[in-house]
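Trainee: Sequence first, then the predicted structure, then my questions.
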Amino acid sequence: MLINNRLIDKDEVSLSINDRGYQFGDGIYEVIKVYEGSMFTATEHIDRLYRSADEIRLVIPYTKDVLHKMLYDLVEDNKLTSGHVYLQVTRGVAPRNHAFPTELTEPVLIAYTQSADRPVNNHRFGVSTIFVEDIRWLRCDIKSLNLLGNVLAKQQAHEAHCYEAIQHRGEIVTEGSSSNIYGIKDGVLYTHPTNNYILNGITRQVVLKCCQEIGLPVVEEAFTKEQALQMDEVFLSSTTSEITPIIKINDTVIHSGEPGIYTRKIQQAFEEKVQQLTML
């Protein structure tokens, strides 16, 4: 496990109850996928971490290159083959007060690895989802530790025996509780534009590159719940879910309950990028 710039055994970890991440959710995080011992799109994840830090006025006390090396060493030290790295930075430890602590308060960085198999059955057969009203704050573009709205949405999906909750503000689909959402209609991919209502997912960025490579036009334009139900294909993406077809939303079956042809092409293009990484 990584605590600030030190690799230590998890049994030696000691975190303060006065950490602002614990008391206020005052921090940011990233999850980086690992394939065959190599971190996928690590540079993009680290860039986004620093952007999130800037947005909440948190200064990470390491350069991007140093942080990248620390995460590389963490993966090596844990001999992680397949799984992910979880990384978070909080504003630090200080007496409880809503206002920022003094400038002498040092941020706290922690990171650890977790082994996990790729969700191949979900990729092959698709998943069911439900619509859930998006009740989150208005800065969803910041990957902050404040995830209670996401947790409540995911729990609704879990209780409905579904994989994911598709969130919406009024009639407009935003994103999943832990994913980005896409619809394909008449050979065009639609997805919510990157603004304060959604997180610009790193896998989302890879998806758009894949679409360009396979010649699938992309329109970054919000669509409604009704339009989602009328799509030829729907899928979600995230670091851990990768490219997962959606075959059902509430009681409506999408594409006869089978992953669509364009979704399959995007999955293949994504897989080629993973293979390129693991061959390096």
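Mentor: Great, that's in hand. None of the values given here were measured: they were computed from a predicted structure. Numbers count the residues shown, from 1 in each chain.

Trainee: From now on I want contacts and neighbour counts done on CA atoms only, so please keep to that.
Mentor: Will do.

Trainee: any idea how far the closest residue to Asp9 other than its chain neighbours is from Val234?
Mentor: Excluding its sequence neighbours, the residue lying closest to Asp9 (Cα to Cα, 6 or more residues apart in numbering) is Met1, at 6.0 Å. Computed as Cα to Cα, to the nearest Å, the Met1 to Val234 distance reads 37 Å.

Trainee: cool, Gly92 as well?
Mentor: 41 Å.

Trainee: Over to Cys211?
Mentor: Distance from Cys211 to Val234, by Cα to Cα: 14 Å.

Trainee: of the two, who's got more company?
Mentor: Val234 (28 against 20; other Cα atoms under 10 Å).

Trainee: how about that one, secondary structure?
Mentor: Three-state assignment for Val234 (DSSP: H, G, I helix; E, B strand; the rest coil): strand.

Trainee: which ones are touching it?
Mentor: Ile181, Tyr182, Gly183, Ile184, Ala228, Pro245, Ile246, Ile247, Ile254, Thr263 (Cα atoms under 8 Å, 6 or more residues apart in numbering).

Trainee: Go through these and name the one nearest Ile46.
Mentor: Nearest to Ile46 among these: Ile181, at 22.6 Å, using Cα to Cα.

Trainee: hold the first one in mind and look at this next one:
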Amino acid sequence: MSRTVYVNGAYLPEEEATISIFDRGFIFGDGIYEVSAVLGAKLVDCEAHLARLERSAGEIGLDLPCSRAELIAIHRELIARNSLDEGSIYLQVSRGAADRDFPFPKGVKASLVLFTQARQFANTPLAKTGIKVVSTPDLRWARRDIKSVNLLAPVLAKQFAAENGAQEAWMVEDGVVTEGASSTAWIVKGKTLISRPLSHKVLPGITRTAVLAFLAESGFTFEEREFTLEEALDAEEAFITSATSLVMPVTTIDGHSIHNGAPGPATIRLREIYLDHARKGGVLG
């Protein structure tokens, strides 16, 4: 059955949705995006995702075409029109359509596109088996804190992972793990969760923020620092976080088993707490 999508003010069957070939998102990758999870027909931490969208827009001098309240209303309308119970909503904003020229065009309104994707992530079998990760050099630009639609480097990393029987790639730069191709990378030592500091080198993960918000409930402490691939291989546990993976155990890195190749108790507990958080629609604003 055809999905209903949103394109520049109109709700359309996906077969009828079009964007100009001159759109700068298509020509230059001049745009930003967000992905919000939906669980039990509820948006999960959508306010936080839209706050990050606003930050990304500000960093590239892009005027958003809608207010945050209007964007939330569009999300909810797409959930209703597509009877979406579990999945995600992709939102993309580009600088709009204009004849090809590098400087920002004048008098052009931004393009806004949203669509839903039904997918199972709450009870995915991968949560029970864990995922395999491979390492790869980080080839991305210097402003990874901006959620840009320039995703060629992550695409190549994900393809490398798929070709090697893995579900995610951890990118390595200057000897340390930066992040996953589409996730935040974590390791666990004892009762301590370790993930690198926020900077221009990594995306400020919304699920990362949620996990840190319930540290007291989970009984863990947090050490914000870089870690090497070698340290990850020696960790007691490893996991990733993202809007659609939630908290996902990593059981193999470059063919090396983590926690004897099975999800560890820390990751299992964190995922349980996060799922409870998500089913309530999240609490981040």
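Mentor: Received it, and whenever you're ready, just let me know what you need. These numbers come from a predicted model, not from an experiment.

Trainee: related to what we said a few turns ago, next step: the contacts of Val234 of structure 1 restricted to helices.
Mentor: Among these, DSSP state H puts Ala228, Thr263 in helices.

Trainee: Can you name the two of the contacts of Val234 of structure 1 that sit furthest apart?
Mentor: Largest pairwise distance in the contacts of Val234 of structure 1, by Cα to Cα, is 15.0 Å, between Ala228 and Thr263.

Trainee: Look at these two and report which has more neighbours.
Mentor: Thr263 (24 against 21).

Trainee: Now do the same for the more buried one: its match in structure 2.
Mentor: Using TM-score structural alignment, the partner of Thr263 of structure 1 in structure 2 is Thr267.

Trainee: Make sure its match is actually in contact with Met248.
Mentor: Yes - judged on Cα atoms under 8 Å, Thr267 of structure 2 makes contact with Met248 at a distance of 7.3 Å.

Trainee: list the residues that contact both of those two?
Mentor: Phe239.

Trainee: Excluding chain neighbours, give the residue nearest to the aligned residue in structure 1 for Phe220 of structure 2 in space.
Mentor: If you follow Phe220 of structure 2 across to structure 1 using TM-score structural alignment, you land on Leu216. Spatial nearest neighbour of Leu216 of structure 1, chain neighbours left out: Val188 (6.3 Å); criterion: Cα to Cα, 6+ apart.

Trainee: Translate the one you found into the numbering of structure 2.
Mentor: The alignment partner of Val188 of structure 1 in structure 2, by TM-score structural alignment, is Thr192.

Trainee: ok, that match to Ala235 of structure 2 distance?
Mentor: 11 Å.

Trainee: Kindly report the same for Gln167 of structure 2.
Mentor: 19 Å.

Trainee: and Gly25 of structure 1, what does it touch?
Mentor: Taking Cα under 8 Å, 6+ apart, one finds Thr90, Ser144, Leu145, Asn146 in contact with Gly25 of structure 1.

Trainee: tell me which element the equivalent of it over in structure 2 falls in.
Mentor: Aligned counterpart of Gly25 of structure 1 in structure 2: Gly29 (TM-score structural alignment). Assigned by DSSP states H and E, Gly29 of structure 2 belongs to no helix or strand.

Trainee: got it, and Val207 of structure 1?
Mentor: Going by DSSP H and E, Val207 of structure 1 is in helix 202-214.

Trainee: try Tyr190 of structure 1
Mentor: Counting by DSSP H and E, Tyr190 of structure 1 is found in strand 188-191.

Trainee: That strand: average distance to aligned residues in structure 2?
Mentor: Overlaying structure 2 shows strand 188-191 of structure 1 at a mean distance of 0.5 Å from the equivalent residues (mean Cα distance after the TM-score superposition for structure 1).

Trainee: which other residues reach that strand?
Mentor: By Cα under 8 Å, 6+ apart, strand 188-191 of structure 1 touches Ile181, Tyr182, Gly183, Ile184, Leu216, Pro217, Val218, Val219, Glu220, Glu221, Ala222, Phe223.

Trainee: do you know how far the residue lying closest to the first one once chain neighbours are set aside is from Ile254 of structure 1?
Mentor: Nearest-residue entry for Ile181 of structure 1: Leu236, 4.6 Å, with adjacent residues in sequence omitted and distances by Cα to Cα, 6+ apart. Here Leu236 of structure 1 is placed at a distance of 13 Å from Ile254 of structure 1 (Cα to Cα).

Trainee: For the two, list the residues in contact with both.
Mentor: Ile246.

Trainee: of those two, who's got more company?
Mentor: Between Leu236 of structure 1 and Ile254, counted using other Cα under 10 Å, Leu236 has the larger neighbour count: 26 against 23.

Trainee: Which residue of structure 2 sits opposite that one in the alignment?
Mentor: By TM-score structural alignment, Leu236 of structure 1 lines up with Ile240.

Trainee: Can you verify my assumption that that match contacts Met248?
Mentor: Yes - if you go by Cα under 8 Å, Ile240 of structure 2 and Met248 touch, sitting 5.3 Å apart.

Trainee: hang on, the earlier thing: I'd like to know how far the match of Val188 of structure 1 sits from Ala266 of structure 2.
Mentor: When Thr192 of structure 2 is compared with Ala266 of structure 2 (using Cα to Cα), they lie 9 Å apart.

Trainee: Those two: which is more packed in?
Mentor: Ala266 (22 against 15).

Trainee: check contacts around the more buried one.
Mentor: Ala266 of structure 2 neighbours (Cα under 8 Å, 6+ apart): Val188, Lys191, Glu237.

Trainee: which secondary structure element contains the counterpart of Ile130 of structure 1 in structure 2?
Mentor: Using TM-score structural alignment, the partner of Ile130 of structure 1 in structure 2 is Val134. Secondary structure assignment for Val134 of structure 2, by DSSP H and E: strand 131-137.

Trainee: Then Thr178 of structure 2?
Mentor: strand 176-180.

Trainee: next one: Asp73 of structure 1
Mentor: helix 64-78.

Trainee: C-terminal to that helix, which secondary structure element comes first?
Mentor: Past helix 64-78 of structure 1, the next helix or strand by DSSP H and E is strand 83-90.

Trainee: how about the helix or strand that that next one is followed by, aligned to which bit of structure 2?
Mentor: On the C-terminal side of strand 83-90 of structure 1, the closest following helix or strand by DSSP H and E is strand 108-115. Counting by TM-score structural alignment, strand 108-115 of structure 1 pairs with residues 111-118 of structure 2.
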